[in-house]
Structures are given as C-alpha cells and as structure tokens.
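Student: sequence first, predicted model second:
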Amino acid sequence: TEANEITSNDVDVQISAARVAEKLARKKSERFTYLVAAVMSSFGITSMAIMAVYYRFSWQMEGGEVPLSEMFGTFALSVGAAVGMEFWARWAHEALWHASLWHMHESHHRPREGPFELNDVFAIINAVPAI
C-alpha cells in the first residue's frame, strides 16, 4: 500500500505540474496575443489619425498647397490628447478606482455575471470628455 501511495502522490504531483505548465503556456499565449492586438490597434489608430489630418487639410486647401507645419501641429495635438487620456486613465485607475471607487470597480475583478457590470459606468463617464 505504501508503494501505491507513493505512486499516487507522484501522479498527483505530475498532474499538478502539467496543469501549472499548461496554465503558464496559456497565459503566455494570451499575453502575446494581447501585445499583437495592441500594436496593430496602435498602428491602425495612428494611420487613421494621419489620414484624417491630411484629408482635412487637403479638403480645406481646395487643391492648394498644404501647410505641412500646421498639419504636423494638428497631428501633434491629436497625439498629445491621446497620451493625456492614457495618463488620466492610468492615474484614475490607481488613485480612484482601486481606492474610493473600489465598490464600483470591484465587479471588473470578479467573474462576469451577464453582459454588463457596474464597472462599465467608468467607460461611459470617461467617454464624455473623450468625445
């Protein structure tokens, strides 16, 4: 029976090790997928901003010379606004959502129960100044 217990324990350890390895591999894959999606999204949004600024200026100038310095300034303001919003989101997440507004944000850290969670209110509130 002792031999069976040792074998049984060894099997349990091997199963646990296999589960941990599988979980780590899945987590690594998810992180890589997220990174690829984030990079592609960033390139896509940046490309759209460049195209929007260019087409706005070319439309306003009605075929005339496009002022590159003004075009660059407009694009720089767009990038500055995006970076500013990211800093706001990071600060709000740490200083507000994980502090005084935890009772609302906590739903984001639990398994989802339905299509919406109380934390979704933050997306709506932060969309107003972004628009």
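Tutor: Now that the structure is in, tell me what you want to look at.

Student: make it CA atoms for all contacts and neighbour counts henceforth
Tutor: Will do.

Student: what are the ranges of the helices in this protein?
Tutor: 2-60, 68-92, 102-105, 120-130 (DSSP state H).

Student: output those as TSV; include the columns mean neighbour count.
Tutor: Below are the helices of the chain laid out as TSV (neighbours: other C-alpha atoms under 10 Å):
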stretch	mean neighbour count
helix 2-60	12
helix 68-92	13
helix 102-105	16
helix 120-130	11
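
Student: ok, and here's another one to check against it:
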Amino acid sequence: MTTIDNIEANVIYDSAELSRERLFDLVTKCNVSWAQGELRKLHFMTLFAQSEPKFLPSYDEDTGEIGLKPNNEPTYRVRRIAEDSMQCKIRSVILTELGWTPETPYAPLETILAMLPLDRLQPHPFVAD
C-alpha cells in the first residue's frame, strides 16, 4: 500500500496507464481530500473571524473625525468562502451531509462553526493502492 505521506514511495501515476475505474477512483480520492482541506480552512477562518474585534479605529480625512468603524472583513471572507463552498460540487455534498442548507452561509458564525465539525473533516492518508 502506498500513501501520500510515504515520501520514500513517491508514486506518480501516468493516467494513460490506468484503467478508467482506477483513474476515476484516484481522482475521486484527490477531489475529496482537497475539498476536506478547503472546509478545514473555512473552519479555522471562522474561528479567526470570531476572534477579531467588532470595530476598528478609523480616521475620516474628509471630516477629520476619529472614531470606530465596523470590522466586517473577516466575517465577509467567511461568508464568501461558505457561499463558494455551497457552489462547489464536491464541497456541497460534504456540507449537505453535515446538515448545511443554502441559507447556512448567512447564519451566525457560531452556527457555521458548529456545522463544520473537525472530526468529520480530518485529513486521511491518501491510499493509492
């Protein structure tokens, strides 16, 4: 058995030498591994967005006023990636299995985080044989 973590094996496949079934199996494993990685990123980006302050100091050059402005960027990025994930064929299948609906990307960050359990998104060794 060859795993992607086994550097000594370093197996590289030529798709022309694989049967259609074997090629499909390997491509599917690669796609699922990639999708799980993207969803782990979403999980940790949500944690980051929760830790960021709700407001940032701001200086308005036109009025000369100094005050606070909403810090929407971290939350916006999480929502954008969550929307993109719902549009991705592979990630949306995983998210649907986790109970996501089309409205979930717009839910509070706590809800998004609760619906991305890391135990279901752990990287698995890529088994080639």
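Tutor: Cool, the structure landed. Everything quoted here is computed from the prediction, not taken from an experiment.

Student: superposing both, give me the TM-score.
Tutor: After superposition, the two chains reach a TM-score of 0.32 (TM-score structural alignment, normalised by the length of the second structure), with 56 aligned residues with a C-alpha RMSD of 4.1 Å.

Student: can you tell me how far Trp59 of the first structure is from Ser78 of the first structure?
Tutor: 19 Å (C-alpha to C-alpha, to the nearest Å).

Student: same question, Asp12 of the first structure
Tutor: To Ser78 of the first structure, Asp12 of the first structure is 56 Å away according to C-alpha to C-alpha.

Student: and Gly44 of the first structure, by the same measure?
Tutor: With C-alpha to C-alpha as the criterion, Gly44 of the first structure and Ser78 of the first structure are 14 Å apart.

Student: ditto for Thr46 of the first structure
Tutor: Distance of Thr46 of the first structure to Ser78 of the first structure, computed by C-alpha to C-alpha: 10 Å.

Student: one more: Leu24 of the first structure?
Tutor: 38 Å.

Student: and if you look at Glu2 of the first structure?
Tutor: Computed as C-alpha to C-alpha, the Glu2 of the first structure to Ser78 of the first structure distance reads 70 Å.

Student: go on, Ile125 of the first structure?
Tutor: Where Ser78 of the first structure is concerned, Ile125 of the first structure sits at a distance of 21 Å (C-alpha to C-alpha).

Student: what do you get for Met85 of the first structure?
Tutor: Using C-alpha to C-alpha, Met85 of the first structure is found at 11 Å from Ser78 of the first structure.

Student: common neighbours of these two, please.
Tutor: Residues touching both Met85 of the first structure and Ser78 (C-alpha atoms under 8 Å, 6 or more residues apart in numbering): there are none.

Student: quick one: the helices in the second structure?
Tutor: Counting by DSSP H, the second structure has helices at residues 20-51, 73-87, 89-97, 109-114.
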